[in-house]
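1. here's my sequence, what's the structure:
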Amino acid sequence: MNVSPQGFYKWLNRDESTRDIENRRILGCIEAIYAQHDGNYGSPRISAELKANGERINHKRVERLMREAGIVGKAGRIYRRRPLPGNPCIKVENLQREHGMPSKPDSQWAGDVTYLKINGQWQYLAVIIDLYSRKVLGWELSDTRTVELTLSALNKAVRRKNIESDLIFHSDRGSEYGAYAYQNRLKELGIEPSMNRPGFMNDNVYVESFFQTLKTESFKGFNFESVEELRTNLAWYLDRYYNFKRRHGSLGFKSPDEYERMAA
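-> The predicted model follows:
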């Protein structure tokens, strides 16, 4: 390709195009959103945030600008725990699988426990989420994996919401949920229990997916010095950020609280 010296220097000293100026402005917005969410957002959520802020922009353009700038959202993997042996006398079916995904808030809740290691010591986190909105309704942290842990998370969720008569609660078959104390509490509240099919760990995949998100966004790259520091971080992430600010892909990139209010 033959290019004259005059043509080359004209190209080198050309004025920045309107498109270049706009790309630079958009990239500044992308960087601000990325920083605001601690690097958790990839291009789909950043695109949704830009559109919510009034920007008319194609997601492919956002993806390209991020790629060219080396901006990458955090990614993680699913951590599965092995449930403690449950109560063989408790006979509970998988009602969640039978009913499918809920069509309104507070018709199906799900709970699970995950492990977090702080200074060489295990801490256990129990959560309850609404499967309709993915909202975290109750959570508890403890250094022991017992029915008291899961009951505390349940009671916090109950204090937060009005229980309807057709509410289903789904969990794995571990002893933290199969214990008589837990099953009796569900009965007192008029909540119908539902459990994984024996040997089917993926039956509670929505809570497992939530734990993956939590560990990727709230723990990756962080070193907590104490349990209190961990608890403070969880309170911020679960009660303020995840429920009210974080955009969820399966909710049309709405936050759980926004999606729940849309159903009212």
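2. switch to C-alpha atoms for all contacts and neighbour counts from now on
-> Fine.
3. which parts of the stretch 101-250 of the chain are strands?
-> 108-118, 121-130, 136-142, 168-171, 192-195 (DSSP state E, counting those that start in this stretch).
4. what is the first one packed up against?
-> Helices and strands in packing contact with strand 108-118 are listed as strand 121-130, strand 168-171, helix 205-218; criterion 3 or more Cα pairs under 8 Å, 6 or more residues apart in numbering; DSSP states H and E.
5. could you check the angle the first one makes with helix 205-218?
-> Just to be clear, that refers to strand 121-130. On the basis of axes from the mean of the first three to the mean of the last three Cα atoms, to 10 degrees, strand 121-130 is oriented at 120 degrees to helix 205-218.
6. output the contacting helices and strands for strand 121-130.
-> strand 108-118, strand 136-142, helix 147-160.
7. swap the cut-off to 6 Å and go again
-> Strand 121-130 is packed against strand 108-118, strand 136-142, with contacts defined by 3 or more Cα pairs under 6 Å, 6 or more residues apart in numbering; DSSP states H and E.
8. for it, what is the distance to the chain centroid?
-> 13 Å (Cα atoms, centre = their mean, to the nearest Å).
9. can you check the last one too?
-> Its chain's C-alpha centre and that of helix 205-218 lie 5 Å apart, by Cα atoms, centre = their mean.
10. one more to put side by side:
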Amino acid sequence: MTRKRNRFDDSYKLEVVKMVKDQGLTVPQVCLDQNLGETAVRRWIRQYDAEQLGQAGIGNPLTAEQKRIRQLEQENRQLKTDNDILKKGYRLLCPRTEVTYRLVRQLQQKAYSVAHVCRLLNVSRSGFYEARRRAQAPAPLSCPVVAQLKASFAASNGCSGSRSLSKALRAEGMHVGRYKVRRMMRANGLRSVWKRKFVHTTDSKHNLPIAENVLNRQFEMQAANTAWVADITYIQTRSGWLYLAVVLDLFSRKIVGWAMAPSMPAELVCSAMQMAIAQRRPPPGLIAHSDRGSQYASAIYRSLLARHGMQQSMSRKGNCWDNAVMERFFLSLKMERVWRRNYANHGEAIRDITQYIVGYYNNERLHSKLGYLPPTVYERTMALKQPIEVSGIS
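-> This next block holds a predicted model:
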């Protein structure tokens, strides 16, 4: 039987190349997650490199304006590389942060701004001011209460707040009030990783069409590409909020599509769904479940589902349990990765979250629901157990 050759559009090829080029993933990792051949992916990378060097690549010959743009991009990359070499060389010579902050103070006295110097040395400006404040402040006195507070905080893996820590101290026979515990935490630099801001991502107050709840909490599927769930969450960075749209296959709990952007228009959820469709090529009749957000009720998203024969399903109003599997993934993502990071900008967050999805969650993280197998391994294991049809006889 002749194998049908898959054809991918240029936008999907570019997304795959960016995973390798910009987000630090290896070609085998991307091929394993996206079910692609290494030969094809390496060919796409060579074509991309040829275009970046100003060559014609696989398309038409470049115009003079395009060549000028390629030249400017190459010069920009060269300047960035030279700057990185100087930064790495400085860190090799002066690895201690005290030396770095001392250099910042010296350059500040020569009329250079702290923000400019910290950016060039790749250090945090808030960290510089905090180190200066600690140097000027008297050292906190050590006592049994502070020692027990630090021990209880470490035992909770940095998750407990002042309420739970005050109760933990009382259990040890130390009657300390909550507000005193809060002051002690602030004085000793103990900050709970669970403290976070709430950002509203679902706007169900609209006049757009609402689909029925076809999924109806039926989260157990017998085959892949039978039902997908989708949702949007937010990621905090020092450069502003980053929104993440995700598509998950209920059969294997595998993330089959995702997209990130500093805003959350309907195009964001469409990009995540298009990635899932390009990778999985689902048959008609697949259930695409989401909440009632305006992005999922938009005309372009409904048109995308209709073109591929998908059946749209939506949760009941204000009912997060109708999409509990996706909510659980977001909780795992934030507990295991996001809340333990302090992203400086959107690019850093995109690289780290992509690495989590492709390099860890889909291919390494053990799921108790899947018999303690990663989603990709689970799908391949179940595929081997299915009967193979030969000449119409299974």
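11. out of the helices and strands packed on strand 108-118 of structure 1, flag the one nearest residue 258 of structure 1.
-> strand 121-130 (13.4 Å; Cα to Cα).
12. measure the corresponding residue of structure 1 for residue 338 of structure 2 to residue 126 of structure 1 for me?
-> By TM-score structural alignment, residue 338 of structure 2 lines up with residue 219 in structure 1. Distance of residue 219 of structure 1 to residue 126 of structure 1, given as Cα to Cα, to the nearest Å: 16 Å.
13. who's more crowded, those two?
-> Ranked by neighbour count (other Cα atoms under 10 Å), residue 219 of structure 1 and residue 126 place residue 126 first, with 22 against 15.
14. mind listing what that one touches?
-> For residue 126 of structure 1, the contact set (Cα atoms under 6 Å, 6 or more residues apart in numbering) comprises 112-113, 139-140, 150.
15. repeat that for 7 Å
-> 112-114, 139-141, 149-150, 153 (Cα atoms under 7 Å, 6 or more residues apart in numbering).
16. make JSON lines out of the residues you listed and add distance to residue 171 of structure 1.
-> Shown next, in JSON lines, are those (distance: Cα to Cα, whole Å):
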{"residue": "112", "distance to residue 171 of structure 1": "6"}
{"residue": "113", "distance to residue 171 of structure 1": "9"}
{"residue": "114", "distance to residue 171 of structure 1": "13"}
{"residue": "139", "distance to residue 171 of structure 1": "14"}
{"residue": "140", "distance to residue 171 of structure 1": "16"}
{"residue": "141", "distance to residue 171 of structure 1": "17"}
{"residue": "149", "distance to residue 171 of structure 1": "14"}
{"residue": "150", "distance to residue 171 of structure 1": "11"}
{"residue": "153", "distance to residue 171 of structure 1": "13"}
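17. can you tell me which of those residues is nearest residue 175 of structure 1?
-> Nearest member of those to residue 175 of structure 1, counting by Cα to Cα, is residue 150, at 10.1 Å.
18. what's the match for that closest one in structure 2?
-> Per TM-score structural alignment, the equivalent position to residue 150 of structure 1 in structure 2 is residue 269.
19. ok, its match to residue 292 of structure 2 distance?
-> With distances taken as Cα to Cα, residue 269 of structure 2 is found 13 Å from residue 292 of structure 2.
20. residue 70 of structure 1 is nearest to which of the helices and strands packed on strand 108-118 of structure 1?
-> Per Cα to Cα, nearest to residue 70 of structure 1 of these: helix 205-218, 18.5 Å.
21. re earlier: turn the helices and strands packed on strand 121-130 of structure 1 into CSV, columns for mean neighbour count.
-> Below are these laid out as CSV (neighbours: other Cα atoms under 10 Å):
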stretch, mean neighbour count
strand 108-118, 22
strand 136-142, 23
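22. how about residue 246 of structure 1, what's its match in structure 2?
-> So, by TM-score structural alignment, residue 246 of structure 1 is matched to residue 365.
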